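Visitor: Quick one, what's the 3D model for this:
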Amino acid sequence: MISHASGGGPCSVRARPWPVARAGQRRPAASHVCARTPDQVVLNCACAYAVDQSMHAVDIADQLSRLPAQPTAALLVLRVVEDPDASPAELGRIVAMDPALSVRVMRLANAPHNGPGSVVHSAERAVYQLGFTTVKAIAAAAASTLLADDVRLGPPSYWIHSIAVASGAAVASDVLGIAENEAFSAGLLHDIGSAVLHRSDPARYDDMVAGVSPGQLGRAERELFGTTHPETGARALELWHFPPPLVEAIRDHHEPVSSASPLTQAVILGEALAERVEPLHLAEGSPRLGETVAALGLAPAHERMLVERTRSEIDKIAAFLGVVR
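Guide: You can find the predicted model right below:
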């Protein structure tokens, strides 16, 4: 399936077209196919297919590169782009609050042609590494696409949940001894695989979520798509050379907290805090806060403090974005 092009550069791999399955036919066994991404702003090329043996293939990287920004973030980005006095810090703050925008800038910042020592763990850092002009172009393109096409990123609850978990993970970072901005990025992107699977077949994914029992989402995803949202999200970020700890946190955020890495623990605790503060009762289920706090060896007093700080952080972000909750 794969042929190598000469000349190197950001995209030095080409592929023959992926065969289209007709009615009644099965797709080939799982394989990885590289192709140039349609996102013309992003120079890095890294694509793969996660193949459902009985249904259809999900082009992970292509779907992820097409994810739209949310309306509020898109409008704020365009406002910053048009402001001659806007700062990189201001743009970085907005980008860091939107999963699709964060993926775009972190993907480019972690591209192989930027060098082996350029691992970027947060959207804010990516803004500084890439430069204000480059990030403005990426963000403006993503925002303009959203406003022109009126498209949305996954189910309506996705963005709210992502912001809430990011806030909880950032708060948890303090007691877990890890960097706050890295925890926020991991929390924001923890369910990016759900958005990819949803975008591949929105109606089917919505029907699946509507009919699944709490805590059974992973099993339903595997039956329908041949993969799960943690696997899908981790595979996409791995292909785009995101930092291994972040990839691990995305992949393992539904695993037991006691054996998880510190960054993964922040996401798991962040999800438990988010469900306490902003309960959405999602089909994937959420870890119980009390059990999670106990498993991490934290005192009951920590639980109350973490809840209040998470609520405060979510309120601040909602006010900044002008979101009515």
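Visitor: okay, CA-based contacts and neighbour counts for the rest of this
Guide: OK.
Visitor: who's in contact with Glu248?
Guide: For Glu248, the contact set (C-alpha atoms under 8 Å, 6 or more residues apart in numbering) comprises Ala234, Thr264.
Visitor: Mind listing what's buried along the host helix or strand of it?
Guide: Taking DSSP states H and E as the definition, one finds Glu248 inside helix 244-252. Neighbour counts over helix 244-252 (16 or more other C-alpha atoms under 10 Å) mark Pro245, Leu246, Val247, Glu248, Ala249, Ile250, Arg251, Asp252 as buried.
Visitor: Please generate a structure for the following sequence too, so the two can be compared:
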Amino acid sequence: MRPVDRLFQKLPQLPTIPAIVQELISSLGRDDVDLADLIAKVRQDQSLSARVLRLANSPYYGGRKTVGGIDDAVAMIGLNSLRSIVIASGVTGAIARVEGIDLARFWKHSQLTAQTARALAKLAGINPEYAYAAGLMHRIGQLLINLSFPEIGQQVAKNCRNLSVGELAALERLNLSFNHAEVSAELARQWHFPLEIQDALLHYIKPDAEGATPYAGVVHLAASLAFGIEQDLPDEVILSRVNHAIVRTLGLEEVDWLVELVKMREAAGAGSEQYS
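Guide: Below you'll find the model as predicted:
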């Protein structure tokens, strides 16, 4: 038995996601989705419908008239934004409460990382929807650690406030023989996420590890940038923390990072409205 299997054996209950989320996950990277069927399923879910309509009517899309129907809203925001809303709703709703963790703050960071990962993936020429999903789930393993081993999870959280994500993972491994990245990747496997997303979750802490794909590097950079944006740090401070070796590996040396950071800050403001 792998060490990480102990966690899943101790879980009170494996988190689940709705069937519509599973369908959209399997469709990531494809455009041959039955949109009429998808819209019908969204319409049946009041919470999802409200989110879709809120996004379509937000300043982010700059609409001059109110959009009142799901069909018009989907036409306004597009398939990829619809996927993001549905997947974000399913993933964030899979775990209702975790002792010792502010879930609203946790998911706010995860969603900002996801949006940033999508933007970086577009620049790097890889699938932005895979990157979004991986960014959204990159620390979900921490929640499962706290559910299965609450005392250890809370103690690690208390001791890691000023640690890097690599140091956090090392502390988890010292106490548990596995880290949150391994847990996240295993949950993604059990939820039947694509292999690219599983790999990104497993390797995002150390994206230069053998076998890691570009998605791991994208999520690593996105998490770093998201932390800086959340803390409203000056641009030069945020950029000083960027791992330039990963930037080179992804072929992003020529990117005007100041320009992109401005866009990411703007998207962060829109995102709080989009996915709240």
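Visitor: Need the TM-score between these chains.
Guide: Once superposed, the chains reach a TM-score of 0.63 (TM-score structural alignment, normalised by the length of the second structure), with 217 aligned residues with a C-alpha RMSD of 3.9 Å.
Visitor: re earlier: distance from whichever helix or strand comes after the helix holding Glu248 of the first structure to the second structure after superposition?
Guide: Where DSSP H and E defines the elements, the next helix or strand beyond helix 244-252 of the first structure is helix 262-277. Superposing on the second structure and averaging over aligned pairs (mean C-alpha distance after the TM-score superposition for the first structure), helix 262-277 of the first structure comes out at 1.7 Å.
Visitor: Downstream of helix 262-277 of the first structure, the next helix or strand is which one?
Guide: As assigned by DSSP H and E, the chain's next helix or strand after helix 262-277 of the first structure is helix 289-295.
Visitor: How about residues contacting that following helix?
Guide: Val257, Ser258, Ile268, Leu269, Ala272, Leu273, Arg276, Ala299, Pro300, His302, Glu303.
Visitor: and of the buried residues of helix 244-252 of the first structure, the nearest to Val58 of the first structure?
Guide: Closest approach between the buried residues of helix 244-252 of the first structure and Val58 of the first structure, by C-alpha to C-alpha: Arg251, at 17.3 Å.
Visitor: how far away is the residue mapped onto that closest one from the second structure from Ala268 of the second structure?
Guide: Counting by TM-score structural alignment, Arg251 of the first structure corresponds to Leu202 in the second structure. From Leu202 of the second structure over to Ala268 of the second structure the distance is 25 Å, taken as C-alpha to C-alpha, to the nearest Å.
Visitor: my guess is Arg43 of the second structure meets Val52, correct?
Guide: No. Arg43 of the second structure lies out of contact with Val52 (C-alpha atoms under 8 Å); the separation is 9.7 Å.
Visitor: Need the overlap of contacts for those two.
Guide: Ile70.
Visitor: of those two, who's got more company?
Guide: Val52 (26 against 17; other C-alpha atoms under 10 Å).
Visitor: That one touches Asp72, doesn't it?
Guide: No. Counting by C-alpha under 8 Å, Val52 of the second structure does not reach Asp72; the two are 10.1 Å apart.
Visitor: sorry, back to before: with distance to Val293 of the first structure as added columns, please give the buried residues of helix 244-252 of the first structure in TSV.
Guide: As requested, those are arranged in TSV below (distance: C-alpha to C-alpha, whole Å):
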residue	distance to Val293 of the first structure
Pro245	21
Leu246	22
Val247	23
Glu248	21
Ala249	18
Ile250	20
Arg251	21
Asp252	18
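Visitor: right, and out of those, which lies closest to Val105 of the first structure?
Guide: The closest of these to Val105 of the first structure turns out to be Leu246 (C-alpha to C-alpha; 14.9 Å).
Visitor: For Glu180 of the first structure, see how far away the closest one is.
Guide: For Leu246 of the first structure, the distance to Glu180 of the first structure equals 13 Å [C-alpha to C-alpha].
Visitor: before we move on, what about Gly211 of the first structure?
Guide: According to C-alpha to C-alpha, Gly211 of the first structure and Glu180 of the first structure sit 36 Å apart.
Visitor: Check His241 of the first structure too.
Guide: In this view, His241 of the first structure and Glu180 of the first structure are 21 Å apart by C-alpha to C-alpha.
Visitor: In contact with the residue mapped onto Arg189 of the second structure from the first structure, which residues?
Guide: Using TM-score structural alignment as the criterion, Arg189 of the second structure maps onto Glu238 of the first structure. By C-alpha under 8 Å, 6+ apart, the residues touching Glu238 of the first structure are Pro244, Val247.
Visitor: Quick one: residues contacting the alignment partner in the first structure of Ile87 of the second structure.
Guide: Alignment note (TM-score structural alignment): Ile87 of the second structure maps to Ala96 of the first structure. Counting by C-alpha under 8 Å, 6+ apart, Ala96 of the first structure touches Ser102, Ser122, Ala123, Glu124, Ser185.
Visitor: what's the angle from the helix holding Glu248 of the first structure to helix 262-277?
Guide: Per axes from the mean of the first three to the mean of the last three C-alpha atoms, to 10 degrees, the angle that helix 244-252 of the first structure makes with helix 262-277 is 50 degrees.
Visitor: Mean deviation, helix 244-252 of the first structure versus the second structure?
Guide: Compared with the second structure after the fit, helix 244-252 of the first structure shows a mean deviation of 0.6 Å (mean C-alpha distance after the TM-score superposition for the first structure).
Visitor: What of stretch 162-176 of the first structure?
Guide: Averaged out, stretch 162-176 of the first structure is 0.9 Å away (mean C-alpha distance after the TM-score superposition for the first structure).
Visitor: which residues in the second structure does that stretch align to?
Guide: Counting by TM-score structural alignment, stretch 162-176 of the first structure pairs with residues 110-124 of the second structure.
Visitor: ok, and for that stretch, which residues are buried?
Guide: 110-121, 123-124.
Visitor: quick check, nearest of those residues to Lys10 of the second structure?
Guide: Using C-alpha to C-alpha, Ser110 is the member of these that lies nearest Lys10 of the second structure, at 24.8 Å.
Visitor: who touches the closest residue to the closest one other than its chain neighbours in this structure?
Guide: Leaving aside its chain neighbours, Ser110 of the second structure sits nearest to Leu136 (4.8 Å; criterion: C-alpha to C-alpha, 6 or more residues apart in numbering). Contact analysis of Leu136 of the second structure by C-alpha under 8 Å, 6+ apart lists Ala88, Trp107, Ser110, Gln111, Thr113, Ala114.
Visitor: hmm, 7 Å instead?
Guide: Ser110, Gln111, Thr113, Ala114 (C-alpha atoms under 7 Å, 6 or more residues apart in numbering).
Visitor: Now check it against the first structure: what is it aligned to?
Guide: Alignment note (TM-score structural alignment): Leu136 of the second structure maps to Leu188 of the first structure.
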